[in-house]
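[1] below is the sequence, then the predicted model.
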Amino acid sequence: MEYPRRRHARHGSIRNGVLVAGLVLLCATTLFATGTQQMAAPAAPVTFTLSMNTDPDSLDPHRSSASITEQIMLNVFDGLVNPTPDGGVEPAIAESYTISPDGLTYTFRLRENVYFHNGDRVTTDDLMFTFERLRRLSSEFADVVALEAPDDRTFVIRLGRPNSSFEKFLYRAVIPAGYDDHANRPIGAGPYRFVEYTPQNRIVLERHEQYYRPIGDVDRIVVRIIGDADARLLALRSGELDFTGVSWQRANEFAGNFTIVSSQANSVFIFGMNNDHPVLSDVRVRQAINYAIDRDEIIDFVFDGFAVELASSMSPAMAEFFDASLIGRYDTNLARARELLTAAGHPNGFPITLRISGHSEIYSDAAQVIQQQLARVGITVTIEVIEWSMWLSEIFTDRIFETTLIDFTGKLDPYPVLRRYISGFNRNFLNFNSPEYDGLMESALRAPSAAQRVELYKQAQRILTDRVPAAFLADYQFVWAMNPRFDGYTPYPFFFHDVSRIVTTR
């Protein structure tokens, strides 16, 4: 396959009149009532229509692992705290909270009038139920040793040891005590209530009239599930959609009638390798693959320059935690790649299978580029495209693969970004194993100062760059077409479409 070379913007600059702004922008459509000469008719409900390119993995907020689910369902749920656009958290169901000087006791003062979508008021019983469930289902809450409710507006979480990331975990959904059918009919206390989900068709949410805070103008959210990129763009042009992603190459095509917004995704796009594979378990082979890959070509062809090169598993969006000194470590060097393959016993290369999900064109585009690049050093790549649900079950869960492509989406804290490579972590599907790395991550989680955490996380990134469980490729930019009738969307440093802030402009 031949493909054109394009110059790319290594640092995410403004290109071709496309506005570079916040992380993720949505758009929506509203139905306007027309008035008579005598009096105006009541305003019609405002409907906000957007797209997803595949079905959610689970509507249960404590069982879902896919960011594509969280981007929508965070509108349904509130936590004790909620994420903020600057990457922090702020009181939500809790109106205030304190953390003890030793970092072991979190005390929350609850708001008086917070209601679930079923009409029940949120109580400390619900918090006890929620966090007991989270202790069973999520390792993020493994340090919790006690939950207490000394009165009906006070809730206390006690940890067995300090956890520097724990505050950022507290945005997890609060759910009603005793209710466990969230996979079919989720109930939360967020700004929008769940109405319906039809697989391969749509998700519908409606405004929660008892929500404790003022929200924007959107009364109804319709999420259309459309797998084909061209079909999404046709739906956008026809007015069936008011927001969808557009390819970097086609952004200008929509600029006349839509607001085009782009920004860094705070993600890590990787060529992942199964570190337990007989050939790929050799670090020399993984390093050879890294030297054979040309990241500039991938950024140019797949992302049309809307990406930043990476050399480890962290985005520059993570600010002081990001180690920029690693960039360039694996600049393309075919001679070095062949030398490493020969040393590993593969002077003529070897065959591998690249299994990718078909739910996004970036995977198929990148697969074709990498297939051609690795052929230059004798590695023959066979591409297998599978459904997203199969990718989740066979690759992410059962680890049946040799290589794959995936973009790890952003998080609020560096620990969950880098936890993916801890040897005992159940989502370490690359099977990376480094006792030194595990020890650094544990030390960072317990570190008492921000400066110590920064240095420990940078050391962890250096191990990933040295041992290369994957080829870390790029942090790309999102590009969306947004209906200009709406405004007020606020970006977050992770994949979240916060509809509650959106207002109509006319």
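    Alright, I've got the coordinates. Numbering: from 1, shown residues only.
[2] drop to CA atoms for contacts and neighbour counts, all remaining ones
    OK.
[3] which residues touch the residue nearest to Ile502 when sequence neighbours are not counted?
    For Ile502, ignoring the flanking residues on the chain, the nearest one in space by CA to CA, 6 or more residues apart in numbering is Gly488 at 4.6 Å. Applying CA atoms under 8 Å, 6 or more residues apart in numbering to Gly488 gives the contacts Arg501, Ile502, Val503.
[4] buried ones among those?
    Ile502, Val503 (16 or more other CA atoms under 10 Å).
[5] how near is Leu464 to Tyr192?
    Applying CA to CA, to the nearest Å, the value for Leu464 to Tyr192 is 40 Å.
[6] ok, now how distant is Phe269 from Phe303?
    11 Å.
[7] anything in contact with each of these two?
    Counting by CA under 8 Å, 6+ apart, the residues touching both Phe269 and Phe303 are Tyr476.
[8] which parts of the stretch 301-450 of the chain are helices?
    334-343, 361-375, 388-390, 414-418, 435-446, 450-467 (DSSP state H, counting those that start in this stretch).
[9] contacts for the fourth one next, please.
    Taking CA under 8 Å, 6+ apart as the criterion, the residues outside helix 414-418 that touch it are 165, 313-314, 318, 321, 410-411, 441, 444-445, 457, 460-461.
[10] and of those residues, the nearest to Ser138?
    Ser138 has its nearest neighbour among the contacts of helix 414-418 in Ser165, at 13.9 Å by CA to CA.
[11] so what's the residue count around that closest one?
    Using other CA atoms under 10 Å, Ser165 has 17 neighbouring residues.
[12] now it: how far from Ala444?
    9 Å.
[13] check it against this one:
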Amino acid sequence: MIARFALAATAAFAMTVSAHAERTDLTIGVVLEPPHLDPTAGAAAAIDEVVYANVFEGLTRIGRDGAVQPGLAENWIISDDGLTYTFELREGVTFHDGTALDAGDVVFSLDRARGEDSVNAQKGLFDAIESVAQMDELTVEVTLSRPAGDFLYNMGWGDAVIVAPESAETNKENPVGTGPFTFVEWQKGAAVTLQRNDAYWGDAPALTEVTFRFIPDPAAATAALLAGDVQAYPNLPAPESIPVFEADPRFTVAIGSTEGETILSTNNAKPPFDDVRVRQAIAHAIDRQAIIDGAMFGLGTPIGSHFAPHHPAYVELSETYPYDPDRARELLAEAGHGDGITGTLKLPPPSYARRGGEIIAAQLREVGIDLEIEPVEWAQWLEQVFTNKDYDLTIVSHTEPNDIGIYARDDYYFQYENPDFNAVIEELSVTAGEDARYELFRQAQQILAEDAVNGFLFQLAKNGIWDAKLEGMWENSPVQANDVTGVRWTE
């Protein structure tokens, strides 16, 4: 009897261990629900956070270390003059609807992204392309009008993924890519579910099902992790809860870096913010460390321009306009606003914006800038601020990699114009040498800082919290993505 009980107990234990070891599902918490699921037709980082590398792939991809890796193109040849890129596509790749990937899909995708009627939010990535030609079924030749040192990197952005003409128009609601996961369901307001693509051309992921749950509320996010309702939160919106997880051996806490320049975005074309003295006054009125401490519980690195501190070309410019309320008042008076100014501050849902906005509004009020806070949902922000430029000030984290060139774009939502800055970016676009590129990056940072284009606040930290039995989660965010292709459960 005892022997039978022991044998049964041993078998039950073995089954329990085996069942745990074989777990292949994962629920991930994310802050924002994407407006749709087509990364080639929207600016929201929330899109890439679900589908980049998981559902959609590009000719190249950006790895967890920020380096360019082969993607759908397994090889490429660059001409001596840097103007012709010949991409050799992988054999046997199919889209999730069963259609085969060929060179025609690449021609379609790149021409669609750079066309006159393109709705691609990063159309500037394709500016250097003069033509795209299919050489044979699996070979594509891209000709540039000028050398572009970052072309392969640009082709690794989510905005440059390859789509099929058969499904391109319906990708917003039913994304069809070539990636290791296929789209299953989108429960609006709740979650997106993906499942493993058994026909994937590459190594099969360990996970068979991944669900991205939308939990913007910091308290709810913390509770969901502690209860096990979600097993990972790549960027927890509740930095105040980190000590709780650090003290709990069930969790891994990984504080990493991001490409997220968090800024007080300013409408440079709208009076009185079109006056550099007003923008300088705002810069002097901002106490960055107080914002980091009060809104982010000390997690974040002060910045003085639009550039990531971990980049080797970074210049420390946060003291260009040091915290000095008296000087801020003087500048406002010089600009003819000695009696103060009023404006609006539109705040999207992330906690860095909502919490940081309250602190910034209080700081600016002390120098005579009275802001009316307007909370907006993400879809409203994209329409009102990003698209229609209907705003005075807003707070947002720009998480696109190495994106200082956005300040040279015509009609971008900052509405900033400076021919000297544009000339630097133009030279950067045709410069391949690393040392020369880094010097141009430094010049660009300096111009933006001196012009006080935006209120440069801090580099967003990545507050990664996940089950200690998970491995393969990214500690840093070189791109705005939650790549789960290498994630697995361990003992």
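    All right, it came through fine. All values reported here derive from a predicted model rather than from experimental measurement.
[14] need the TM-score between these chains.
    In this superposition the chains share a TM-score of 0.90, using TM-score structural alignment, normalised by the length of the second structure; 464 aligned residues with a CA RMSD of 2.1 Å.
[15] re the thing from before, now the second structure: which of the contacts of Gly488 of the first structure match?
    Retained in the second structure (both residues aligned by TM-score structural alignment, their matches' CA atoms under 8 Å) from those: Arg501, Ile502, Val503.
[16] so which of those residues are in strands?
    Those of those mapping onto strands are Val503, per DSSP state E.
[17] nearest to Thr98 of the first structure, of the kept ones among the contacts of Gly488 of the first structure?
    Taking these together and measuring to Thr98 of the first structure by CA to CA, the closest member is Arg501, at 27.1 Å.
[18] what's the closest one aligned with over in the second structure?
    By TM-score structural alignment, Arg501 of the first structure lines up with Gly486 in the second structure.
[19] from Trp378 of the second structure, how far off is the nearest residue to that match once chain neighbours are set aside?
    Excluding the flanking residues, the one nearest Gly486 of the second structure by CA to CA, 6+ apart is Gly472, at 5.3 Å. Note on Gly472 of the second structure: its distance to Trp378 of the second structure, by CA to CA, is 29 Å.
[20] the residue nearest the centre of the first structure: what's it in contact with?
    Geometric centre of the first structure, nearest residue: Thr409, 3.1 Å, by CA atoms, centre = their mean. Contact analysis of Thr409 of the first structure by CA under 8 Å, 6+ apart lists Ser67, Ala265, Asn266, Ser267, Val268, Phe494, Phe495.
[21] that one and Phe322 of the first structure, how far apart?
    Counting by CA to CA - Thr409 of the first structure and Phe322 of the first structure are separated by 15 Å.
[22] can you check Val144 of the first structure too?
    29 Å.
[23] Gly178 of the first structure too?
    42 Å.
[24] that older thread, from the contacts of Thr409 of the first structure, which ones fall inside helices?
    Ser67 (DSSP state H).
[25] from the contacts of Thr409 of the first structure, pick the one nearest Leu430 of the first structure.
    Distances from Leu430 of the first structure to the contacts of Thr409 of the first structure, taken by CA to CA, are shortest for Val268, at 14.3 Å.
[26] what does that closest one correspond to in the second structure?
    So Val268 of the first structure corresponds to Glu261, using TM-score structural alignment.
[27] tell me how far that match lies from Glu49 of the second structure.
    In terms of CA to CA, Glu261 of the second structure sits 17 Å off from Glu49 of the second structure.
[28] looking only at neighbour counts, state which of those two leads.
    The residue with more neighbours, out of Glu261 of the second structure and Glu49, is Glu261; 30 against 25, by other CA under 10 Å.
[29] now Asp326 of the second structure: closest residue in space that isn't a chain neighbour?
    Asp326 of the second structure's closest residue in space is Val367 (CA to CA, 6+ apart), at 7.6 Å.
[30] same question for Ser131 of the second structure.
    Ser131 of the second structure's closest residue in space is Thr143 (CA to CA, 6+ apart), at 5.2 Å.
[31] does the one you found count as helix, strand or coil?
    strand (DSSP: H, G, I helix; E, B strand; the rest coil).
[32] before we move on, the earlier item: what distance do you get for the equivalent of the residue nearest to the centre of the first structure over in the second structure to Ala43 of the second structure?
    Superposed on the second structure with TM-score structural alignment, Thr409 of the first structure falls opposite Thr399. Thr399 of the second structure is 10 Å from Ala43 of the second structure, where distance means CA to CA.
[33] sorry, back to before: tell me the counterpart of the residue nearest to Ser131 of the second structure in the first structure.
    So, by TM-score structural alignment, Thr143 of the second structure is matched to Arg158.
[34] now do the same contact list for its match.
    Counted by CA under 8 Å, 6+ apart, Arg158 of the first structure has contacts Leu104, Thr105, Tyr106, Val144, Val145, Ala146, Leu147.
[35] please point out which of these the second structure shares.
    Retained in the second structure from the contacts of Arg158 of the first structure, counting by both residues aligned by TM-score structural alignment, their matches' CA under 8 Å: Leu104, Thr105, Tyr106, Val144, Val145, Ala146, Leu147.
[36] can you put the contacts of Arg158 of the first structure in JSON lines and add secondary structure?
    Formatted as JSON lines, the contacts of Arg158 of the first structure follow (three-state DSSP):
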{"residue": "Leu104", "secondary structure": "coil"}
{"residue": "Thr105", "secondary structure": "strand"}
{"residue": "Tyr106", "secondary structure": "strand"}
{"residue": "Val144", "secondary structure": "strand"}
{"residue": "Val145", "secondary structure": "strand"}
{"residue": "Ala146", "secondary structure": "strand"}
{"residue": "Leu147", "secondary structure": "strand"}
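[37] what's the helix or strand for Gly29 of the second structure?
    strand 25-30 (DSSP states H and E).
[38] which helices and strands does that strand pack with?
    strand 209-214, strand 232-233 (3 or more CA pairs under 8 Å, 6 or more residues apart in numbering; DSSP states H and E).
[39] ranking those by burial, who's on top?
    The highest average neighbour count among those, using mean count of other CA atoms under 10 Å, belongs to strand 232-233 at a mean of 26.
[40] if you count contacts, what does it end up packed against?
    So strand 232-233 of the second structure, by 3+ CA pairs under 8 Å, 6+ apart, packs with strand 25-30, strand 455-467.
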